[in-house]
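Here is the input, now give the coordinates:
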Amino acid sequence: MMETLARAIEVTRRYGSVTALDGVSLDIRRGELVGLLGPNGAGKSTLINLFAGLRRPHSGRVELFGGSPADPVRRRDIGVTPQETGLPSTLRVREVVDFVTAHYPRGAARGELLERFGLTGMERRQIGGLSGGQKRRLAVALAFAGNPRLVFLDEPTTGLDVEARRALWDAVRDFHAGGGTVVLTSHYLEEVEALAERVVVVDRGRVLADDTVAAVRDIAGMRHVTLTAGELPDLPGVVRAERDGSRVLLLTADADALVRALVRADVPFTGLEIRPTSLEEAFLTITAHEPQAA
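All right, here's what the predicted structure looks like:
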């Protein structure tokens, strides 16, 4: 069994009359790269704040490395990038990095940290003079300043262009390949699909799905069947059909039955491909089918 680094046990957290988390149980194990998905207000950031010791549950229990997240010694082994950061605009990049790393017994080397996140040469720049994307990359870099064992990244690539996003993906993959554990939230579902091994879907404060990316995709129960063909007859089980020239995309719950129907109808076709639905389609299926609370 892999070591459990963080654990929520029947956790409930409220903000006034709003229940942000409703009896959530979740384990984060050593070496995992977990994608935490959910609509706005689903409870993702609240869960991260509980693990990081920034909030306390109203009921249930939260553990970090086997103890309380309120223990500063245990928090030394985590890194966090929140959705929003408010770094002082007059400080220089090197001052911020040095200040943060000084809080850890084994802080990362400044030059190496900045290089990893594409900030080399910006040491003397003031925070207020950085672009939005540069500020975001710095905020993510600071999560790794203490050479953590476990990192929580809450919407880390918001505001980044495609190139910067891909570079950050590489940095996260390198950390994970070196034995690090990552919990990642993102509105970019292709980001979670590209990075995560395990996906946890949260909505209205509850965990609706928790499995591998492939297993969560399969929850939608649909397959994409693409082929090159002319006119097609009415085919059983086709939920959606799209055509791009001679290329046809068919969405179906039973790809085998669809292909058999094509053969029986003596439809000439080439280039048959069958693949699962995307994580985004599965996510929409999971959250759409969840009934509203009374």
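
all contacts plus neighbour counts: C-alpha atoms, from now on.
Will do.

Which helix or strand contains the nearest residue to residue 144 once chain neighbours are set aside?
Of all residues not flanking residue 144 in the chain, residue 79 sits nearest, at 5.8 Å (C-alpha to C-alpha, 6 or more residues apart in numbering). Element membership of residue 79 [criterion: DSSP states H and E] is strand 78-81.

how about the residue nearest to residue 144, what does it touch?
142-146, 148, 150-152 (C-alpha atoms under 8 Å, 6 or more residues apart in numbering).

Now the second one, please; I'll put the structures next to each other:
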Amino acid sequence: MKSIIQLDQVTKEFKGKPAVDDLSLTINAGSVVALLGPNGAGKTTAVSMMLGLLQPTKGKIRILDGHPQDKAVRNRMGAMLQDVNVIDGLTVLETIDLFRHYYSNPLPLHHLLHISGLESEKNKRASALSGGQKRRLGFALALAGDPELLFLDEPTVGMDITARQQFWETVRTMAAKGRTIILTTHYLEEADSIADRIVVINKGRLIADGTSTEIKASTNRKTILFTAGANLTEDQLSSLPSVGEVVWSGRKVKITSPDTDEVIFAMIQRQLDIKDIEIHAGGLEDAFQFLVQQ
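From the prediction side, this is the model:
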């Protein structure tokens, strides 16, 4: 499989402090990769360097067999960043058409309006759009050049449910056609449903890399959900074997454990005051929280 992105020991420092720290990463063509991490982890800085908007302090970056700032490379990339800046006075249609002319093989104007869901707003001034509509405009601009490589930085923030569903349907269609997609998102269920690879960074460093299934399995954490009776105490739960985190929400309790069988056995053996027991395999959010807290 041909690599389309290569980061080799990349570091980016601001005022002597690393935002990205010795990051090495190879991404193959046709991949859908979710770049995850808590706020301040270095995700946006890493994406900005891949786009050529920032230069690394150390290390090398190659995109599409060239430098991120090469005109030929930029012609094959698209990016939807968190902030969408529009040109005063231009309508939605004029804004999209302007961006189309920056590329050698742009998508048709009517197609971009359709996939962004902005057909009814095409004659509205872009500056008058709502926050969610501006996000959809940003998506249209990112796709204007029919990119081989697409960056999506927190793409669905501010979108309503309908717009979000349409957005991900379009992204899935692009992925099925072999496009390479790099996305950052705080909505982990979105990353879980669409990405074939999850990359987790924290404090600028790579801490996990694999499929969603591999990431979830690597933490070996399952959860037990149940309703606590009036006689159950926190001390009784914390004294159970193999118990990790215990979270109370009213009378509902969630226990995280690497060995749920041992916990359940001890609960029954001690005749704890509980009912409505459920056991769940750890989800991506559980794995993510575990990884970034290490």
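
Overlay the chains and give the TM-score.
The TM-score (TM-score structural alignment, normalised by the length of the first structure) is 0.87; 287 aligned residues with a C-alpha RMSD of 2.6 Å.

follow-up on the earlier one: just tell me the aligned range of the strand holding residue 79 of the first structure in the second structure.
Counting by TM-score structural alignment, strand 78-81 of the first structure falls onto residues 77-80 of the second structure.

Off-centre distance for that stretch?
Going by C-alpha atoms, centre = their mean, to the nearest Å, the spacing between the C-alpha centre of stretch 77-80 of the second structure and its chain's C-alpha centre is 15 Å.

That stretch vs the first structure - mean distance after superposition?
Stretch 77-80 of the second structure: mean distance to aligned residues in the first structure after superposition is 0.8 Å, counting by mean C-alpha distance after the TM-score superposition for the first structure.

buried residues in that stretch?
Using 16 or more other C-alpha atoms under 10 Å as the test for burial, stretch 77-80 of the second structure gives 77-80.

which stretches of the stretch 101-250 of the first structure form helices?
110-116, 132-143, 162-177, 189-195, 213-219 (DSSP state H, counting those that start in this stretch).

okay, those helices in a markdown table with distance to residue 124 of the first structure and mean neighbour count next?
As requested, those are exported to a markdown table (distance: least, C-alpha to C-alpha, whole Å; neighbours: other C-alpha atoms under 10 Å):
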| stretch | distance to residue 124 of the first structure | mean neighbour count |
| --- | --- | --- |
| helix 110-116 | 12 | 17 |
| helix 132-143 | 13 | 21 |
| helix 162-177 | 21 | 16 |
| helix 189-195 | 31 | 17 |
| helix 213-219 | 42 | 19 |
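
Throw these into a markdown table and include distance to residue 233 of the first structure, thanks.
What follows is the helices of the stretch 101-250 of the first structure, written out as a markdown table (distance: least, C-alpha to C-alpha, whole Å):
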| stretch | distance to residue 233 of the first structure |
| --- | --- |
| helix 110-116 | 54 |
| helix 132-143 | 50 |
| helix 162-177 | 41 |
| helix 189-195 | 34 |
| helix 213-219 | 27 |
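
And those helices: which comes nearest residue 48 of the first structure?
helix 132-143 (13.3 Å; C-alpha to C-alpha).

Mean deviation, the closest one versus the second structure?
Averaged out, helix 132-143 of the first structure is 0.8 Å away (mean C-alpha distance after the TM-score superposition for the first structure).
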